[in-house]
Every structure is written in C-alpha cells, then in structure tokens.
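K.L.:
got a sequence here, can you model it:
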Amino acid sequence: MLELGVLDQSVIGPGESATTALWQTVELARRTEKLGYSRFWVSEHHDSGSLAGSSPEVLLAAIGAHTSRIRIGSGGVLLPHYSPYKVAENFRVLEALFPGRVDLGIGRAPGGFPLSSLALRGPAAPVQDDGMPDKLRELGAYLETGQALPAEHPLHGLIASPRVASAPEIWLLGSSDVSAALASRLGARFSFAHFINGEGGQRAVAQYAASFRPGMLGTRAQASICVFVVCAETDERAEREAKAADLRLLYQEKGERHRPYPSVEEAEAYPYTEWERARTAINRRRMVVGGPERVRDSLQELADSYRASELLVVCPIADFRARVRCYELLAALFLRRSFG
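P.N.:
Below is the predicted model of the structure:
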C-alpha cells in the first residue's frame, strides 16, 4: 500500500498573520497524525512574504509536543548556511525529546534570495562553494551515524550534546541527480522534490537505488517523492483552488518574494501574458490537481513511475479548512481512514 507523508510550508493565507500560519501547521500535524500519515515535515524559507516557516528546528519542537506517533522532520535544513555541529546538536535535542520519531532532511538550495543567504552565512563565508560533502561527513560524525572525524581534523574528538541513545534518520532532499548521487555515495535516504522539478526525477531515483552503498549517513536505501497536490470534492473545485498556487509560483519565479499568498479571486482576475500562461502550464507538471478519482489515479501512476512506496504531499492551498480537506480526501483514498 502506498504510504503518504506531509510537507507543510506554513502558508500565510490572505489577510492572515505568520503567527496564524505557524499554529495552523501545528494543528495540521495533529490532524494528519490521526489520519494515518507516515511523517510530517516542515520547510525552511527566508525573506518570504507568503511562507512563515524559517526555522524548522523550533517549529518541530512545538509539533512534537502536540503529537505522539507521527515522524516529524525538516524538509529541509539548508546545511550550506550552517555549522554541521550546531545542526547536529539541534537534532540531538529533538531526538532526546521525541526518540525514534525525528527525520533530519537536508537541502542544498539557498531557501531564499542572495541577501538572506549572505546574512545566514556571514560576509566572510564563501557564497558559491557550499562544501556539502565535507559538511555532511562532519554531520555524520557528530550524529555518530558514520566514522569519527580523523585525528588530523581540527575538530577531532568534539562531541555533539546531548548524548542520546538514538539518532535521527538522515535524508538528502534534491531536485536533480546531483543530490541523488551524493545520497547514494554517503548512505543517506533520498527524497526527490518533484514539486520543484517535474522532469527527470524517475531517472535520479533509479540511479540512487542502483548505486547506493552504506556510508557516513546511513546503511539503508530508501526513497520518497514530494509532490504538490490540490484535491477537492470535484475536479472543478480543485482546479479553482489551484489557480492561487499557480499565481504564487509565477510570483516566485519573477522574484516577487514579498508578495502575500494570492487569493483565488486575485488569481482569477490576474491578466496573464502569453509567456506567463506558458510558464504556468510547465509548472503544472509538478502538481496533481483534481477530484478524488483523478488524484488517486494520477498519484498512483506517479508513484509507479518512480517505483516509490511513499509520497510526501505538499498541499499549496492557503485556506486552512480546504488544506485540511485535501489531506482528509487523500487519507480516505490511500490510507483507508475516514473523517468526521
């Protein structure tokens, strides 16, 4: 049976506050746990007017306190910006609080724009060379999922606190075969971001599975797919809800990062140019939209094409009630869960 997880981006709905968006994420985690979802991840975005989740570690602490079984994780921590030592300690604290439930998903993207990247890394740090392989090896050493740092390393012998009996599962997140190759080489689990890149993911996941070997970040190959889904009671209602997501992606591509999340009414009134309509059609390749029957068939076809047993769903609907309904409908389709 196909497993479903959640990636929530803490969307700030039209006329709502970031505070509301963050508490809606916590409530969504509580509800999707009851519906039988496998895991609940939160994203990291910076300098955004439409997404509130800038610190997944802090948000995960609140989510863990309001849930009891569902796996919780980052989708993902943007390691190029940070010290592996600090990331390891943050997630060791989470593992101590919620043992056996924590996923450390790691991304390579900046999660924002050049100014926020500069602010996060500091002016003395190189902006172009992210040093990901070395940072990942160092992270594995601190989490004790791989080898210790060699004696000649300047941080040899350093211990990440607190010492706990278990470690989070480490996932590399990516939208190309570059991250897939890195995950297979270092032994990490891998999640392909189909919601970012709707092309080439099947090849990347197949290459990951074929070339995987145990390494610094784990011993078992496991892959998942992350995809935008807009599901409503009818195809027509889902298509209308998806219009706001279409426009938000277009704003993002145009660099209009401080715009609030558009309403459906704003999207319906927007005067698309011919180029913008073409971009929207391309973006729809990253998205599954429809009523229950259409979505069921499309998601199963997508999972089969990837040979994946788990999908992570990003529901890009600003209205919280409609977003919850999307996850309820998916649970009824794939998890055999009813809702009241």
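K.L.:
use CA for all of it now, contacts and neighbours both
P.N.:
Noted.
K.L.:
what about the strands in the stretch 151-300 of the chain?
P.N.:
Secondary structure of the stretch 151-300 of the chain (DSSP state E, counting those that start in this stretch): strands at 169-174, 189-193, 223-231, 287-290.
K.L.:
centre of the chain to the last one, how far?
P.N.:
Strand 287-290 has its average C-alpha position 18 Å from the chain's average C-alpha position, going by C-alpha atoms, centre = their mean, to the nearest Å.
K.L.:
identify the residues contacting that strand?
P.N.:
Outside strand 287-290, the residues that touch it by C-alpha atoms under 8 Å, 6 or more residues apart in numbering are 195, 227-232, 234-239, 242, 295, 298-299.
K.L.:
select only the buried ones of these in PyMOL?
P.N.:
In PyMOL, this line selects whichever of those come out buried by 16 or more other C-alpha atoms under 10 Å:
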select buried, resi 195+227+228+229+230+231+232+235+238+239+242+295+298+299
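K.L.:
neighbours around the residue lying closest to residue 135 once chain neighbours are set aside, how many?
P.N.:
Leaving out its chain neighbours, the residue that sits closest to residue 135 by C-alpha to C-alpha, 6 or more residues apart in numbering is residue 84, at 6.1 Å. By other C-alpha atoms under 10 Å, 22 other residues sit near residue 84.
K.L.:
one more: the one 5 residues further on?
P.N.:
Here the neighbour count serves as a burial measure; for residue 89 (other C-alpha under 10 Å) it reads 19.
K.L.:
is it in a helix, a strand, or coil?
P.N.:
helix (DSSP: H, G, I helix; E, B strand; the rest coil).
K.L.:
list the contacts of it.
P.N.:
Contacts of residue 89 were listed using C-alpha under 8 Å, 6+ apart, and they are 160-162.
K.L.:
repeat that with 10 Å
P.N.:
If you count contacts by C-alpha atoms under 10 Å, 6 or more residues apart in numbering, residue 89 has them with 95, 139, 142-143, 159-163.
K.L.:
another one to check against the first:
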Amino acid sequence: MLKLGVLDQSHINEGHNATNALSNTLQLAQAADELGYSRFWMSEHHASPSLAHSSPEIMISHVASQTKRIRVGSGGIMLPHYSAYKVAENFRLLEALYPNRIDLGVGRAPGGMPLATRALQEGKFPSMHSADRYPQQIVDLIGYLNDATPSDHRFAGLIAEPSISTTPELWLLGSSGGTAELAAMTGASYAFAQFFGTAGGEEAVAHYKENFQPSVMASAPKSLAAITVSCAETEEEAEYHMRSNDLYFLMLRENRPMPYLPSAKTAAEYPYTSTEKAHIEDTRRFRVVGTPDQVREKLLRFAADYQTDELLIVSAIHDNEARIRSYRLLAEAFQLGQH
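P.N.:
Down below sits the predicted model:
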C-alpha cells in the first residue's frame, strides 16, 4: 500500500501573518497524525517574507510534542550553512525526546537569497565554496549520528551527545542526479523534490536504487518523492484552490516573489498574459489536481513511475480549512487510517 506523508512550508497567507502560518502548520500536523499520514516534514527558508520556517528543528520539537504517532522531520536542513556536528547534536537530542519519530532531511540548496546565504556563512569556509564541502559533510553527519567516525577522522573519538540507542532517519533531498548519486554512495535514503517542477526524477530515483551501497544507515534503498496536490469534492473546486500555487510560483519564476501566498480569488483575478498562461499550463503537468478518485489514480501512477512506495504531499492552499480537507479526502481515498 502506498504511504503518504506531508511536506509543509508554512506559507504566510494573504491577509494573515507568520503567527497564523505557524498555527496552521500545527493544525495540519495534528490532522495528519490523526488521519494516518506517515511523516510530517517542514522546510527551511531564509529572508523569505512569504514563508515562516527558518528553523525547522525548533518546529520539529513543537510539532512532535503536540502529536502522538506521526514521524516529524526537516525537509530539509540546508547543511552547507552549518556544522555537521551541531546538526547531529540537534537531531540526536530530538530523537532522544521523541524516539523513533524523528527524520533528518538535509539539502545543499541555500534556501534563500544570496544576501541571507552570506550572512549565514559569514566567516566560514574561506578556502572553498561551501557547496564543495557538502559530500564530506554528509559523511561526517553519518559518522556523528551513528558513533561511527573512523579512526583517521580529523575529529576521531568525538561523540555527538546525547549518545542514544536509536538514530534519526537520514534523508538526502534533491532535484538532480547528483544528490541521488551521493545518497546511493553513502547509503542514505533519498527524497526527490518533484514539486519543484524539475524533470528527470524517475531517472534519478532509478539511479539511486541501482547504485545503492548498504551502510550503517540502511541495508536497502529507501526513496520517496514530494508532489503538489489539490484535492476537493469537485474538480472545479480543486482547480480553484490550485490557482494560489500557480500565481505564487509564476511570480517566483519571473523574479517578482510575492510577500504572501495569494488567495484563490486574487489569483483568479490576476491579468495573466498569454505567455504566463502557457507557463502555468506547462507546470500543471507536475501537479495533481482533482477529486479524490482522480487524485488517487494519478498518485498511484506517479508512484509507479518513480518506483516508490511513499509520497510526500505538498498543498499550498490559501484557505487552511480547505487545505486540511484536501488532506482528509486524500487520506480517505487511500484508507490511510485503516492499516
């Protein structure tokens, strides 16, 4: 049976503020917990006025304390900004607080504008660009999380406290074959960010599975893909709610980012050019929109194409009640709470 999880970005909705956005995140997490979703991940963004997640590790602790069963994690920590040792400490502490419920998803993207990246990395890595250190950071992180740094490591014998008997699941997040190759080489799990609208995901996941090398993290490959979904009782309503996502990402593409997630009404009234309409139509092939039966069929086909048994659902819907209802309808279509 296909497992479904949630990826939340805490969009600040038009007419609301960051406090509202974080409250919406918690409400969604609690609903996902009750509905039978497998995991709930939160993103990391910096200097992004429309997004409220800048420190997912803080939100993980908050959400995990207010839910009962669901795995809670980062989607993801932008590792080049940080010390792999400190990230290992943070997530070992979270795992100690919530055993067998913590996921550590990491990525190499900046998660924000260049100015924010310079501030986050001020005084660090003077001899090389931080991205060049990412593969070594992953190797270091695996060692710290598993008390498995080699004897010739530059910090041999260093333990990331607290030393515990369980380990957070490590996922490498990416939208390219490069991350798939690194995940396979290090024996980590791999998550493909399909919701970015990037082609080549099927090939990246296949490469990961074919080249996976067992490690202290896992003996077999584990993958998932994240995809944008809008589900409603009618196709017309699902289409209406997806308009917020359409306009928001269109403005990002045109380098005119919006300071909020627009309402469906705002998006419907926007004066699109023919070129913009064509772009939205093109990106819709990466989205799943429709009734529960329609969405279920599309997601099953999508999972088969990706050779995966788990998907993360991303729903940038302005109306939080409609967003939760979208996840509820999807859970019912897949009978998530009945397994």
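K.L.:
for residue 14 of structure 1, find the nearest of the strands of the stretch 151-300 of structure 1.
P.N.:
Between residue 14 of structure 1 and those, the tightest spacing by C-alpha to C-alpha is seen for strand 223-231, at 17.8 Å.
K.L.:
what angle do the closest one and strand 189-193 make?
P.N.:
30 degrees (axes from the mean of the first three to the mean of the last three C-alpha atoms, to 10 degrees).
K.L.:
superposed on structure 2, where does strand 223-231 of structure 1 end up, distance-wise?
P.N.:
Superposed on structure 2, strand 223-231 of structure 1 shows a mean distance of 0.6 Å to its aligned residues (mean C-alpha distance after the TM-score superposition for structure 1).
K.L.:
what span of structure 2 is that strand aligned with?
P.N.:
Counting by TM-score structural alignment, strand 223-231 of structure 1 pairs with residues 223-231 of structure 2.
K.L.:
hmm, residue 69 and residue 34 of structure 1 touching each other?
P.N.:
Yes: contact criterion C-alpha atoms under 10 Å: residue 34 of structure 1 and residue 69 qualify, at 9.2 Å.
K.L.:
could you report the neighbour count for residue 294 of structure 1?
P.N.:
By other C-alpha under 10 Å, the residues close to residue 294 of structure 1 number 14.
K.L.:
ok, now residue 281 of structure 1?
P.N.:
Applying other C-alpha under 10 Å, we find 12 residues neighbouring residue 281 of structure 1.
K.L.:
what residue in structure 2 is paired with it?
P.N.:
Per TM-score structural alignment, residue 281 of structure 1 is aligned with residue 281.
K.L.:
how near is that match to residue 297 of structure 2?
P.N.:
Distance from residue 281 of structure 2 to residue 297 of structure 2, counting by C-alpha to C-alpha, to the nearest Å: 20 Å.
K.L.:
got it, and residue 95 of structure 2?
P.N.:
Plainly put, residue 95 of structure 2 is 36 Å away from residue 297 of structure 2 if you go by C-alpha to C-alpha.
K.L.:
OK, contacts around the residue nearest to residue 99 of structure 1 when sequence neighbours are not counted?
P.N.:
Distances taken as C-alpha to C-alpha, 6+ apart place residue 166 nearest to residue 99 of structure 1, at 6.9 Å, with adjacent residues excluded. Residue 166 of structure 1 is in contact with 92, 95-96, 99-100, 102, 143-145, counting by C-alpha under 10 Å, 6+ apart.
K.L.:
tell me the one of those nearest residue 304 of structure 1?
P.N.:
Nearest to residue 304 of structure 1 among the contacts of residue 166 of structure 1 is residue 102, at 27.1 Å by C-alpha to C-alpha.
K.L.:
tell me which residues touch the closest one, please.
P.N.:
39-41, 60, 64, 70-74, 91-92, 94-96, 166-170.
K.L.:
kindly report the same for residue 292 of structure 2.
P.N.:
By C-alpha under 10 Å, 6+ apart, the contact list for residue 292 of structure 2 reads 230-235, 238, 298, 326-334.
K.L.:
and if we set it to 6 Å?
P.N.:
Shown in contact with residue 292 of structure 2 (C-alpha atoms under 6 Å, 6 or more residues apart in numbering): 330, 333.
K.L.:
so the residue nearest to residue 135 of structure 1 makes contact with residue 140?
P.N.:
No: counting by C-alpha atoms under 6 Å, residue 84 of structure 1 stays clear of residue 140, with 8.8 Å between them.
K.L.:
neighbour-wise, which one of the contacts of residue 89 of structure 1 leads?
P.N.:
If you rank the contacts of residue 89 of structure 1 by neighbour count (other C-alpha under 10 Å), residue 143 sits at the top with 29 neighbours.
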